[in-house]
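*Asks:* take this sequence and fold it.
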Amino acid sequence: MLRRRRWIPWLRRLPLKEANSEEREKPKLKLYSYWMSSCAWRVRIALNLKGLDYEYKTVNLLKGDHFSDEFQKLNPLGYVPVLVDEDIVTADSFAIIMYLEEKYPQHSLLPQNLQKRAINYQAANIVASNIQPFQNLAVAKYIEEKLGSDERLSWVQHHIKKGFAALEKLLAEHTGKYATGDEVALADLFLAPQIAGAVKRFNINMAEFPLLEKLNGAYSELPAFQSAEPGKQPDAPDNTKS
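*Replies:* Here you go, the predicted structure:
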């Protein structure tokens, strides 16, 4: 005679995750970064604002880690940052931030107002295309080798000031507490690292750029910006000392 299976009440109450032992936790995002990179800094701010947990993967540019075969597979150009989200690999800070904006819409970085959105794109592009490349480590090193260290600093300062002057004019009628209003948006992620680097690394006098100086003060009060600062990263020199 067949015996009826006994119904076990507690079995039905088990959460699906406990009942299915094969289900695995979704892997963390991986950010390939260098502590001093302003491009990686932008992405760290975006990740913080969106509340996304990630694994920090150090790429030491001074030691040439970016020339390794392993890293070149992620980004053939050999630049940081690179974001790995499961099987999706994205390089370039602008592309990464836009990817995060589309996949993780919490704390949107793009205003609904089309004009403000366009201003954000323009401001971010001024930093990414017309300032940062001229102070890039490889470019600055080349200028120093050809013309000397004094010319290197002069070269970088010239391009920073040119870009900052353009930003002052572009943002003049759009700023609130932040670059394009009272909410943090895309432009702010690009401005914060650029302004901080201009002051600390390239001796730019921000008195010439009062609007940007005001914004810099506002950024310094935001936790998402503070924790993304270079000195607080795992590979910063003070953090790597034994």
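
*Asks:* going forward, measure contacts between C-alpha atoms and count neighbours the same way
*Replies:* OK.

*Asks:* next SSE after the helix of greatest length in the chain?
*Replies:* When the chain is parsed with DSSP state H, its longest helix is helix 149-171. Moving toward the C-terminus from helix 149-171, the next helix or strand (DSSP states H and E) is helix 186-200.

*Asks:* here's the other one to compare against:
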Amino acid sequence: MKLYSYHRSSAAYRVRIALNLKKVAHTIVPVNLLAGEHTQAPYTNKQPQGLVPCLETDNGQFLSQSGAMLQYIEALYPQPQLQPNDAFEAAQVRSMIDLIACDIHPLDNLRVLKYLTQTLNVSDDDKMTWYFHWINKGFNALESQLKATPYSLGEKVSLVDVYLVPQVYNALRFKLDMTPYPNILAIYNNCSKLAAFDNAKPESQIDFK
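*Replies:* Model (predicted):
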């Protein structure tokens, strides 16, 4: 497999973690967002939205959207299992990862923040107020649902951790006060000790600048 990735993309970070956890042989292909490579052919021939990540399968097919990639990887490589078998528990996991992927990340990602400042002329201070507002609302809802013993659902790493860690990384990067979120921060620190997470972090990528 090939994962077209940008080191600080939260969505790409998720997929890197899952590939590492499942020990899937893959190659990381850096896509330079700062140089606009994601908006130009040949990349847009692979990912028509011009977003990262993009997953190229072993047989040369392409997938966009990190959730679809994670579902595909889980189906092909079921161990270690990242999704519970129980239908209700699996739905709970979906609820938490959707909170991150649908309610926090899209409102705080790079293209939205750039649109606020470059198109709507929002000040940098107001941009950060926007950022902190949406991540605090999401983290407030997540904090009470997480176990932190030592991971989001207990003793085993799950998809919740795969989604949560990149979001916390960004929150720390933007200096969000994590004091109200001891469970979230503990999970982040516990996951960060695992090689699969450490090797997926932005600083470990060859395109890190």
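
*Asks:* find the nearest non-adjacent residue to the equivalent of residue 210 of the first structure over in the second structure, please.
*Replies:* Alignment note (TM-score structural alignment): residue 210 of the first structure maps to residue 182 of the second structure. The spatially closest residue to residue 182 of the second structure, leaving aside those adjacent along the chain, is residue 143, at 7.8 Å (CA to CA, 6 or more residues apart in numbering).

*Asks:* also residue 126 of the first structure?
*Replies:* residue 163 (6.5 Å).

*Asks:* next up, the contacts around the most centrally placed residue in the first structure.
*Replies:* Taking CA atoms, centre = their mean, the centroid of the first structure lies closest to residue 43, which sits 1.7 Å from it. Residue 43 of the first structure makes contact with 81, 93, 96, 97, 189, according to CA atoms under 8 Å, 6 or more residues apart in numbering.

*Asks:* if we use 10 Å, what do you get?
*Replies:* Applying CA atoms under 10 Å, 6 or more residues apart in numbering, we find residue 43 of the first structure in contact with 31, 33, 49, 81-83, 92-97, 100, 189-190, 228.

*Asks:* on the three-state scheme, the counterpart of it in the second structure is what?
*Replies:* Residue 43 of the first structure maps onto residue 15 in the second structure, with residues paired by TM-score structural alignment. Here residue 15 of the second structure takes the helix state, with states given by DSSP: H, G, I helix; E, B strand; the rest coil.

*Asks:* could you pull out the strands for the second structure?
*Replies:* Applying DSSP state E to the second structure gives strands spanning 2-5, 27-30, 54-56, 62-64.

*Asks:* buried deepest among those strands, which one?
*Replies:* Most buried of those, by mean neighbour count (mean count of other CA atoms under 10 Å): strand 54-56, with a mean of 24.

*Asks:* now do that strand: which elements does it pack against?
*Replies:* For strand 54-56 of the second structure, the packing partners by 3 or more CA pairs under 10 Å, 6 or more residues apart in numbering; DSSP states H and E come out as strand 2-5, helix 10-21, strand 27-30, helix 43-46, strand 62-64, helix 66-76.

*Asks:* coming back round to it: make TSV from the strands of the second structure and add distance to residue 46 of the second structure to it.
*Replies:* Shown next, in TSV, are the strands of the second structure (distance: least, CA to CA, whole Å):
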stretch	distance to residue 46 of the second structure
strand 2-5	10
strand 27-30	13
strand 54-56	7
strand 62-64	6
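
*Asks:* rewinding a little: what do we get in the first structure for the residue nearest to residue 182 of the second structure?
*Replies:* Matched across to the first structure, residue 143 of the second structure falls on residue 168, judged by TM-score structural alignment.

*Asks:* mind checking how far its match is from residue 193 of the first structure?
*Replies:* Residue 168 of the first structure sits at a distance of 16 Å from residue 193 of the first structure (criterion: CA to CA, to the nearest Å).

*Asks:* ok, these two, which is more surrounded?
*Replies:* Between residue 168 of the first structure and residue 193, counted using other CA atoms under 10 Å, the more crowded position is residue 193 (25 against 17).

*Asks:* list the residues that contact the residue lying closest to residue 170 of the second structure once chain neighbours are set aside.
*Replies:* Nearest residue to residue 170 of the second structure in three dimensions, chain neighbours excluded: residue 10, at 7.9 Å (CA to CA, 6+ apart). Residue 10 of the second structure is in contact with 16, 52-53, 66, 101, 105, 109, 163-170, 201-202, counting by CA under 10 Å, 6+ apart.
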